[in-house]
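Asker: all I have is the shape, not the residue letters:
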């Protein structure tokens, strides 16, 4: 069993995550199921996609990192040869006062965080920012930063990491601080507002080689064709339910479930209602395809 280091979140993990860390957004179940529980769920890993349902995000599969205190995380995506290779994605839980003054020692890696519960102080290049649920921060590669939970009790956030790909004539992007509540979704063409995208990065800014967005479907909204493209995806469901097409399979997903798609995996969906269906989306963008051996 994965034992927490000194200072890691303690207490009843299920209560911590359900009551506080997720806030208005779905997150891991944590805890452990009873011995009488059944092992049947929707977890699957294929050559084209993976589904990591909320029900398997338990204490026993958490991870810890050097240089952090009062921290544990669920590592949902990491580069795998022959699968998705551009990014890692974590769901992080911090105990009261927990955090790090050196979250990552790789100067070539860029970062993005999205807060789901509590209050997180993010310091980017010496400037402090207080992020509450719905708060987003982008930290360019090579920029000093630190994070600290400043709320009584735990806080939680999503964390994306990707090695930034330099491109001739383009500087590194600027830091971004935003709130999803302040960014109205941009409706997708010809959908009458049934499908919208909240964009944290400007899609016209080619300095960015990854986009983090928040996708929202009204009940009955859909992706009405099988998207098949070069971008890799990580999709974390924050709210609602849908039937999602992954390669040739249709999978029912709901709050707290995670989908991980390699390049060219066909995808589509129908939002099931009765409320809206929302998920955080990662994708790699705006660069040439890597060519072996010099990727």
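Answerer: All right, it came through fine. Fair warning: this is a prediction, and the values are worked out from it, not measured in the lab.
Asker: going forward, measure contacts between C-alpha atoms and count neighbours the same way
Answerer: Fine.
Asker: how about the helices in this structure?
Answerer: Under the criterion DSSP state H, helices of the chain are mapped to 13-16.
Asker: biggest strand in it, by residue count?
Answerer: Of all the segments of type strand in the chain, defined by DSSP state E, the longest one is strand 87-100.
Asker: excluding chain neighbours, what is closest to residue 148?
Answerer: residue 99 (4.3 Å; C-alpha to C-alpha, 6 or more residues apart in numbering).
Asker: ok, the residue nearest to residue 73 when sequence neighbours are not counted to residue 69 distance?
Answerer: Excluding its sequence neighbours, the residue lying closest to residue 73 (C-alpha to C-alpha, 6+ apart) is residue 92, at 4.2 Å. Between residue 92 and residue 69 the computed distance is 12 Å (C-alpha to C-alpha, to the nearest Å).
Asker: let's bring in a second model and compare:
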């Protein structure tokens, strides 16, 4: 791994009129693939109480599909930011910086974040984020409605960088590893946002089929994914959105590592859909 990772992030723009319309974008009842070429100027959104920002919304709750989270790629130009970034007091968040640098303050404690920077923000936190620098900053913002459990407190806020986190290799292999930002045995956390790294030629050697929903943003490299019996090529800048129990496996294509930012919901009972009285 290099000292400074080179994460892909969108820069907007529009394709030329000569470009073919067909692309790799697909939405099925089990998964979606949003390729990097889709993230143009005309599909961005904005939020109240922000200055000099735009965002690509790459996941949002949809009934019967991925229901637990939303995910944005936020771009802030110089002197932009927000003193009221989160309006939902029940929403927790993870920020992961993929380009540039920014300043974040959580409950009065200031932090400087650069590429690879990771922040966990508990629900109800008082926080701000600003780009006080000369270049645009882009970061992922993963949001989830926190599921409180009686007898468990809220997890604490923290800011770190992936380069300061030890990598955990999968059992009996050195070519498949995970960068875990929180202790997976800490039941206060109801979501994990990790980085998975597969070396060239490595595989996830079986079709994972599980209850967790996934958002997978490809930070580096390319691979072939097996999704619900379909083979799909993905590369840096693509996003995959997988509903619960969607079968999934992959081959890492090389020549460099294949790395992705992974969301999953964890550590909670499955909610029931209760009949109305």
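Answerer: Received the coordinates, thanks. What you are looking at is a predicted structure, and each value in this text was computed from that prediction instead of being measured.
Asker: can you calculate the TM-score here?
Answerer: After superposition, the two chains reach a TM-score of 0.96 (TM-score structural alignment, normalised by the length of structure 2), with 271 aligned residues with a C-alpha RMSD of 1.0 Å.
Asker: returning to that earlier point: aligned partner of the residue nearest to residue 73 of structure 1 in structure 2?
Answerer: Taking TM-score structural alignment, the alignment pairs residue 92 of structure 1 with residue 74 from structure 2.
Asker: near its match, how many residues? Count them for me, please.
Answerer: By other C-alpha atoms under 10 Å, 23 other residues sit near residue 74 of structure 2.
Asker: what lines up with residue 207 of structure 2 in structure 1?
Answerer: Aligned by TM-score structural alignment, residue 207 of structure 2 pairs with residue 226 of structure 1.
Asker: how many neighbouring residues does that match have?
Answerer: Using other C-alpha under 10 Å, residue 226 of structure 1 is surrounded by 15 other residues.
Asker: residue 182 of structure 2 maps to what in structure 1?
Answerer: Counting by TM-score structural alignment, residue 182 of structure 2 lines up with residue 201 in structure 1.
Asker: which ones are touching the closest residue to its match other than its chain neighbours?
Answerer: Distance criterion C-alpha to C-alpha, 6+ apart; nearest residue to residue 201 of structure 1, sequence neighbours excluded, is residue 211 at 6.1 Å. Residue 211 of structure 1 makes contact with 199-201, 203, 281-285 under the criterion C-alpha atoms under 8 Å, 6 or more residues apart in numbering.
Asker: most neighbours of all those residues, which one?
Answerer: Among the contacts of residue 211 of structure 1, the one with the most neighbours (other C-alpha under 10 Å) is residue 282, at 22 neighbours.
Asker: neighbours around residue 31 of structure 2, how many?
Answerer: Look at residue 31 of structure 2: counted by other C-alpha under 10 Å, it has 21 neighbours.
Asker: and residue 108 of structure 2, by the same measure?
Answerer: 10.
Asker: kindly report the same for the one 5 residues further on.
Answerer: Look at residue 113 of structure 2: counted by other C-alpha under 10 Å, it has 21 neighbours.
Asker: tell me the buried residues in stretch 43-61 of structure 2?
Answerer: Within stretch 43-61 of structure 2, the residues scored as buried using 16 or more other C-alpha atoms under 10 Å are 44, 50-60.
Asker: restricted to strands, list those.
Answerer: With DSSP E as the criterion, strands contain 51-59 from among the buried residues of stretch 43-61 of structure 2.
Asker: quick check: of those residues, which lies closest to residue 28 of structure 2?
Answerer: residue 59 (14.2 Å; C-alpha to C-alpha).
Asker: alignment lookup: the closest one to structure 1.
Answerer: Using TM-score structural alignment, the equivalent of residue 59 of structure 2 in structure 1 is residue 77.
Asker: give the contact list for that match.
Answerer: Contacts for residue 77 of structure 1 were tallied using C-alpha under 8 Å, 6+ apart; they are 87-90, 234, 260.
Asker: among these, which pair sits farthest apart?
Answerer: 90 and 260 (12.3 Å).
Asker: who's more crowded, those two?
Answerer: The neighbour comparison of residue 90 of structure 1 against residue 260 (other C-alpha under 10 Å) goes to residue 260, with 25 against 19.
Asker: hmm, back to that, wait, the match of residue 207 of structure 2 touches residue 265, no?
Answerer: No - Residue 226 of structure 1 is beyond contact range of residue 265, at 9.0 Å (criterion: C-alpha atoms under 8 Å).
Asker: any idea how far residue 217 of structure 2 is from the one residue sitting closest to the centre of structure 2?
Answerer: By C-alpha atoms, centre = their mean, structure 2 has its centre lying nearest to residue 261, at 5.1 Å. As judged by C-alpha to C-alpha, residue 261 of structure 2 and residue 217 of structure 2 stand 5 Å apart.
Asker: what of residue 75 of structure 2?
Answerer: From residue 75 of structure 2 across to residue 217 of structure 2, the span is 16 Å (C-alpha to C-alpha).
Asker: cool, and residue 70 of structure 2?
Answerer: Using C-alpha to C-alpha, we find residue 70 of structure 2 at a distance of 13 Å from residue 217 of structure 2.
Asker: more neighbours: which of those two?
Answerer: Taking neighbours as other C-alpha under 10 Å, residue 70 of structure 2 and residue 217 compare with residue 217 leading, 29 against 20.
Asker: look up how far residue 227 of structure 2 lies from whichever residue in structure 2 pairs up with residue 141 of structure 1.
Answerer: Matched by TM-score structural alignment, residue 141 of structure 1 corresponds to residue 123 in structure 2. Per C-alpha to C-alpha, residue 123 of structure 2 is found 33 Å from residue 227 of structure 2.
Asker: which one's more surrounded, the two?
Answerer: More neighbours surround residue 123 than the other of residue 123 of structure 2 and residue 227, with 23 against 20 (other C-alpha under 10 Å).
Asker: wait, isn't that one in contact with residue 86?
Answerer: No - using C-alpha under 8 Å, residue 123 of structure 2 is not in contact with residue 86, being 9.3 Å away.
Asker: how far does stretch 192-207 of structure 2 stretch from start to finish?
Answerer: End-to-end distance of stretch 192-207 of structure 2 (C-alpha to C-alpha): 20 Å.
Asker: cool, stretch 37-48 of structure 2 as well?
Answerer: Stretch 37-48 of structure 2 has an end-to-end distance of 27 Å (C-alpha to C-alpha).
Asker: stretch 140-160 of structure 1 now?
Answerer: The first and final residues of stretch 140-160 of structure 1 sit 12 Å from each other (C-alpha to C-alpha).
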